[in-house]
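Novice: I'd like to go over a predicted model; first the sequence, then the structure.
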Amino acid sequence: MTTSSPSARSVTIVLLLIAFAVSLPLIVLSFYNHPSPTDDYCFANTSMRYGFWESQQIYYDGWSGRFFHNFLVHGSPLTFGWYDGYKIYPVVLLGLLALSFYAFASQWLYRSFTFSTKLALACGLFVGFVTTLVSLSEYLYWYAGMACYSLSSVLLLFLLSVLIAHQRRGFGWQPGYLLLESLLIICIIGSSETSMVMAMSVLGMIALGDLVLRRRLSIPTLILLAVGVLSCYYLISAPGNAVRMGSNPNSRDIPLTLLSSLKFAVGYIARQIFLTPLLPLSLLYFPIASQLTANRPLPTYLRIHPLLALLHGLLTVLALISLHFYAVGIAPAYRLVNLINLVFWLSWGYNLTIWVAILQDRIQPVTWQRFSRLIVVVSLGWIVLATGFGPVLPMAYGDWLSGRAARYNQAMQERYNQMTQSTDDTALVTPLPVYPASMFMEDVKEDPKHLWNRCWADYYHKKTIVLKEEPISSTH
């Protein structure tokens, strides 16, 4: 099978249809989305009380050094009372994610491949990533999570796209590329510690390539490393980080971190390989990788020794897993695993391409082409089954088609009306009739003194919000 054969065009069409089937319920659910009591109201209250810029300083000094995240959350739609903004930004985020995958695919394959092949690669990555999200609500529908984690995954893909384009032009002194790369690095690192590891891992690979293949670090590499290091310093040295880390007695336990991370990594990698569409998508990518590496000389980033590339990928994934164990003492939260998934998939594809390049002379295209139609049919069927029975699609379609999302939306609108029309200092709210798992984070708590209750009460100029203890008529 070649990348321009009828089979290849069929792969593109099927992957595009799957991507559409994945996107449709996510877009529909966006129109039922609402701000979450989890952090969204707290950030908005701070910004409205102290102002946009002072609020960021308060959080930097008192809780978190995530300067780009702080910039985004203190300008959230809630600060303007714009509830419809929470129905729009998930669609925008999903569109940016799809665009970033295509930007990456188009630069990775560049001129040697047709638009159809680039689109197929982008759709495959999009489908594989979105349908294996372990927490759809935290990635797509939670504004604070979007600002901290989700957007950085999009920016990482754009950064890789720009770096590949820059590399193709010799990775020299091109101010436009360097400025764009620097801005992306600053935003990614300023999003979270997890994003910081992702960005520095990319810069580390660039530096490793320079040292191994050129025996020196180029000026652009040094500039980007300096930008990354300064951004890391501004993130890590924030006074608020010491406050946040000091609030958890299980943080900084290095033996626990190492042992727990290794144990988690073994199960995590096994699940990614056998319980996701990774393997069938890899089979479909194989002829693309073969054609990509057939043209010599290979670009610098594909001439790294395969063991070094494999070690780099494994250490990056292990470092991302260990962050939560080190900071909190427990396994990574689902919102972190979402980003680990992206890094794992990108590293898998990178290493697969390098191995194909090494084994290029031993690969027998005739043998592969003899079974190409069978491989395509089996792979596509495997992908349909893996995505259809994965964690995302049944939940998203279920919340939409069952009406749970619509009932949740109606119940939230009734709460808003109650909060704005009532003149009482204490607001009594009933439990929501449904909790659509695909988009719902947390509700206010039965304890009126809980932070979520206090932030919501402050936003509506109430003294207290009390959740009535009433049975829930239906659940997710």
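Specialist: Great, that's in hand.
Novice: drop to CA atoms for contacts and neighbour counts, all remaining ones
Specialist: Will do.
Novice: Quick check: end-to-end length of stretch 418-427?
Specialist: Start-to-end span of stretch 418-427 (CA to CA, to the nearest Å) is 8 Å.
Novice: What residues sit buried inside it?
Specialist: Neighbour-count burial for stretch 418-427, with 16 or more other CA atoms under 10 Å as criterion, is recorded at 419, 426, 427.
Novice: Show me where the stretch 151-300 of the chain has its helices.
Specialist: 151-168, 175-189, 193-209, 219-236, 239-246, 254-274, 278-292 (DSSP state H, counting those that start in this stretch).
Novice: closest one to residue 132 among these?
Specialist: If you check each of the helices of the stretch 151-300 of the chain against residue 132 by CA to CA, helix 254-274 wins as the nearest, at 8.7 Å.
Novice: Compute the inter-axis angle for that closest one and helix 278-292.
Specialist: Going by axes from the mean of the first three to the mean of the last three CA atoms, to 10 degrees, helix 254-274 is angled at 80 degrees with respect to helix 278-292.
Novice: and for helix 254-274, what are the contacting residues?
Specialist: By CA atoms under 8 Å, 6 or more residues apart in numbering, the list of residues contacting helix 254-274 from outside reads 278, 279, 317, 318, 321, 322, 325, 326, 329, 331.
Novice: let's go with 10 Å and repeat that
Specialist: Helix 254-274 is touched from outside by 132, 250-251, 275-276, 278-280, 314, 317-332, 337, 340-341, 344-345, 348, 386, with contacts defined as CA atoms under 10 Å, 6 or more residues apart in numbering.
Novice: Stretch 302-314: which residues count as buried?
Specialist: Neighbour counts using 16+ other CA under 10 Å place 302, 303, 304, 305, 306, 309, 310, 312, 313, 314 of stretch 302-314 among the buried residues.
Novice: same question but for stretch 160-170, I mixed them up
Specialist: For stretch 160-170, a neighbour-count test (16+ other CA under 10 Å) marks 160, 161, 162, 163, 164, 165, 166, 167 as buried.
Novice: Contact partners for residue 73?
Specialist: With contact set as CA under 10 Å, 6+ apart, residue 73 has these partners: 39-44, 47, 52, 55-56, 79, 143-148.
Novice: Please read the previous query as pertaining to residue 90.
Specialist: By CA under 10 Å, 6+ apart, the contact list for residue 90 reads 26-27, 29-31, 33, 96, 139-143, 146.
Novice: same question, residue 78
Specialist: Residue 78 neighbours (CA under 10 Å, 6+ apart): 35, 40, 41, 43, 44, 45, 47, 48, 84, 85, 86, 459.
Novice: 6 Å instead?
Specialist: Contact partners of residue 78, counting by CA atoms under 6 Å, 6 or more residues apart in numbering, are residue 44.
Novice: doesn't it fall inside a helix?
Specialist: Yes: according to DSSP: H, G, I helix; E, B strand; the rest coil, residue 78 belongs to a helix.
Novice: what about it, distance to residue 93?
Specialist: The gap separating residue 78 from residue 93 is 18 Å, by CA to CA.
Novice: for comparison:
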Amino acid sequence: MKHPLIDRLATVIVIFLFLLAYLPLVWLSFHNHPSAADDYCFADTALKYGFWQAQKFYYDGWTGRYFSNMLVHGSPLVWGWYDGYRFIPALMATALVGAIYAAVSELLRTESLINRVKATALIFFLVVLSLQSTVEAFFWTAAMATYTVPTILTIYLMAVLIRYNRLSDGPKKWLTIVWTSFLVFAIVGSGETNLVVLILLLLAITGYRLVFRRKFDPLMAWLVVVSLVSAWLLFRAPGNAIRMGSNEAKAGELFPSIARSFIWLGRSIAFWLLKTPILPFTLLYIPFARRATRQGSPVRDLFMIPAGLLTVVYLGLLAAMIFPSYYGLGIAPYARTMNILFVFFAIGWFYVVTVWVGWIDRRGRSLTVLQKWPAPVWLLTGIWLIGSIITSNAVNQLYADWLSGRAATYDREMTERHQQLLTSADTVRLRPISVYPPSLFVEDVKPDRTHWWNRCQSGYYGHKALVLDSTLTANR
């Protein structure tokens, strides 16, 4: 039985939670600036040698990530649009919301628009709540191109694949095949983390349909071929050997890397279950899961998968996202890897829960926790939610940088620095920025004029040398 007042209150709370996560990202977006780390190096290389030659330099000398390389070598700096970086974080956050909505709308298309919007809002809120590095997720272009962009494309690809099965034969279906092929090509060419999870996911779907459904899916088989060819293009890059060689003492150990990946995953899941309100949200989600898996539901077939097998595959895919860090670099995953790992953990969690709810319901066991104990469930959710927000490093960091004025100060001083760099001089001496808001800042130029960051930035602006001079702070 529905209670209109409770439904309206829940909608208001969901909107508040979404805005709590989304608004600071948009606001801080307009304080964003290109980073001394990589951004100027990509731009300087593209301007000096040309767009395609820059791709070759990186492909041969550092990494085979051909698609993310294309993105960073076509950044706003290359076009002389310095302020373009002020829009990138907001666009990334909005694109992530859109991709999540596309996937949710396909999986729960029988639900009302408001329910699909609320589900999208809550997943996005969970993602921001759990971020280990806000700057690497939304503000640092180099990290976004390698991690955030392919994550958005992967989520969107899943939505397109589900939608494809409802299309009638014709030009639209053929165009969808071309579109999905491009998406696979782009995702694989953006980074190893999404490469691994996408190939394994495509193989799992293709294998499941072949073995359990006795059905050969030409599209999925084609996408597996596209993904493997794309992976070959990435891994054959001479630059990959150079990059892996920088950590050769620990990299390349297969079985230890697998073991470390699962151990790290177990610790991470335990942390997320405790630090985010995903468990109480799951209790509130059960009625939606029951409607999606009941007899006669148009989306029921999407969840008619052996629950135990799905759980094993789910955990394996998550561990596979960690594996490249241990195998390729010999170290625990970076914060940017953990950012996107949680995205797939959260979306996959609710999908797996839906499959388990359907499995339990088909065996005549009723899951009516919310109906039997509504007050305790709502109270638990409220307490857990408040605690999660208070202890969220990402949320606290975003609002601290915004409300304290650190982001505005950083914006003003970086703008002044940009104007100084536009002047003509052989050697430019820069004042250090007085504040470095962690939501926005990654690296700065160094006192050593020969440092890589200094050389890239001085080259971009046409200077011979660039020095960060701490003695100039007294002149403020």
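Specialist: Structure's in. What do you need? Fair warning: this is a prediction, and the values are worked out from it, not measured in the lab.
Novice: if we can go back for a sec, neighbour count for the contacts of residue 90 of the first structure - can I get that in JSON lines?
Specialist: JSON lines is the format used below for those (neighbours: other CA atoms under 10 Å):
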{"residue": "26", "neighbour count": "23"}
{"residue": "27", "neighbour count": "17"}
{"residue": "29", "neighbour count": "23"}
{"residue": "30", "neighbour count": "20"}
{"residue": "31", "neighbour count": "18"}
{"residue": "33", "neighbour count": "27"}
{"residue": "96", "neighbour count": "16"}
{"residue": "139", "neighbour count": "29"}
{"residue": "140", "neighbour count": "25"}
{"residue": "141", "neighbour count": "29"}
{"residue": "142", "neighbour count": "26"}
{"residue": "143", "neighbour count": "27"}
{"residue": "146", "neighbour count": "24"}
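Novice: Out of the residues you listed, which is nearest to residue 180 of the first structure?
Specialist: residue 96 (16.9 Å).
Novice: any idea how far residue 145 of the first structure is from residue 59 of the first structure?
Specialist: Distance of residue 59 of the first structure to residue 145 of the first structure, computed by CA to CA: 16 Å.
Novice: count of neighbours near the corresponding residue of the first structure for residue 129 of the second structure?
Specialist: Correspondence of residue 129 of the second structure to the first structure, assessed by TM-score structural alignment: residue 131. Number of residues near residue 131 of the first structure (other CA atoms under 10 Å) recorded here: 22.
Novice: which residues does residue 131 of the first structure contact?
Specialist: Here residue 131 of the first structure is in contact with 387, 392 (CA under 6 Å, 6+ apart).
Novice: Apply 10 Å and report the result again.
Specialist: Contacts of residue 131 of the first structure by CA under 10 Å, 6+ apart are 19, 22-23, 276-277, 386-393.
Novice: And residue 125 of the first structure, by the same measure?
Specialist: 15, 19, 98, 101-102, 104-105, 119, 277-278, 281, 342, 345-346, 349.
Novice: A strand includes it, no?
Specialist: No: membership of residue 125 of the first structure in a strand is not supported by three-state DSSP, which gives helix.
Novice: before we move on, back to that, show me the contacts of helix 254-274 of the first structure that map onto helices.
Specialist: Among those, the members falling in helices (DSSP state H) are 278-280, 314, 317-327, 337, 340-341, 344-345, 348, 386.
Novice: isn't residue 244 of the second structure right up against residue 327?
Specialist: Yes: look at residue 244 of the second structure against residue 327 with CA atoms under 10 Å: they come within range, at 9.1 Å.
Novice: more neighbours, the two?
Specialist: Per other CA under 10 Å, whichever of residue 244 of the second structure and residue 327 has more neighbours is residue 327, with 24 against 19.
Novice: still on that earlier bit, quick one: buried ones out of the contacts of helix 254-274 of the first structure?
Specialist: Buried, going by 16+ other CA under 10 Å: 132, 250-251, 276, 278-280, 314, 317-332, 337, 340-341, 344-345, 348, 386, out of the contacts of helix 254-274 of the first structure.
Novice: re earlier: export the buried residues of stretch 418-427 of the first structure to TSV and append columns for distance to residue 268 of the first structure and secondary structure.
Specialist: Listed next are those as TSV, based on distance: CA to CA, whole Å; DSSP: H, G, I helix; E, B strand; the rest coil:
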residue	distance to residue 268 of the first structure	secondary structure
419	44	helix
426	46	strand
427	44	strand
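Novice: Now render those residues as a markdown table, adding distance to residue 199 of the first structure.
Specialist: Compiled in a markdown table, these are given as follows (distance: CA to CA, whole Å):
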| residue | distance to residue 199 of the first structure |
| --- | --- |
| 419 | 43 |
| 426 | 46 |
| 427 | 45 |
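Novice: which one of those sits closest to residue 400 of the first structure?
Specialist: The nearest member of those to residue 400 of the first structure, counting by CA to CA, is residue 419 at 26.6 Å.
Novice: Return the residues in contact with the closest one.
Specialist: Residue 419 of the first structure sits next to 413, 426, 427, 428, 429, 456, 457, 459, 460, 461, 462, 465 when contact means CA under 10 Å, 6+ apart.
Novice: now stretch 164-176 of the second structure, how far from the centre of its chain.
Specialist: 28 Å (CA atoms, centre = their mean, to the nearest Å).
Novice: just stretch 166-183 of the second structure next, same as before
Specialist: 25 Å.
Novice: what's it in contact with?
Specialist: The list of residues contacting stretch 166-183 of the second structure from outside it, by CA under 10 Å, 6+ apart, reads 150, 153-154, 156-158, 160-161, 163-165, 185-186, 188-189, 219-220, 222-227.
Novice: Filter the residues you listed down to the buried ones.
Specialist: 150, 153-154, 156-158, 160-161, 163-164, 185-186, 188-189, 220, 223-227.
Novice: quick one: the match of residue 129 of the second structure from residue 125 of the first structure, how far?
Specialist: Distance of residue 131 of the first structure to residue 125 of the first structure, computed by CA to CA: 10 Å.
Novice: Same question for residue 82 of the first structure.
Specialist: Relative to residue 125 of the first structure, and taking CA to CA, residue 82 of the first structure is found at 33 Å.
Novice: Identify each buried residue in stretch 267-286 of the first structure, please.
Specialist: For stretch 267-286 of the first structure, by 16+ other CA under 10 Å, it's 268, 272, 276-286.
Novice: so which of those comes closest to residue 407 of the first structure?
Specialist: Looking across those and measuring by CA to CA, the closest to residue 407 of the first structure is residue 276, at 31.6 Å.
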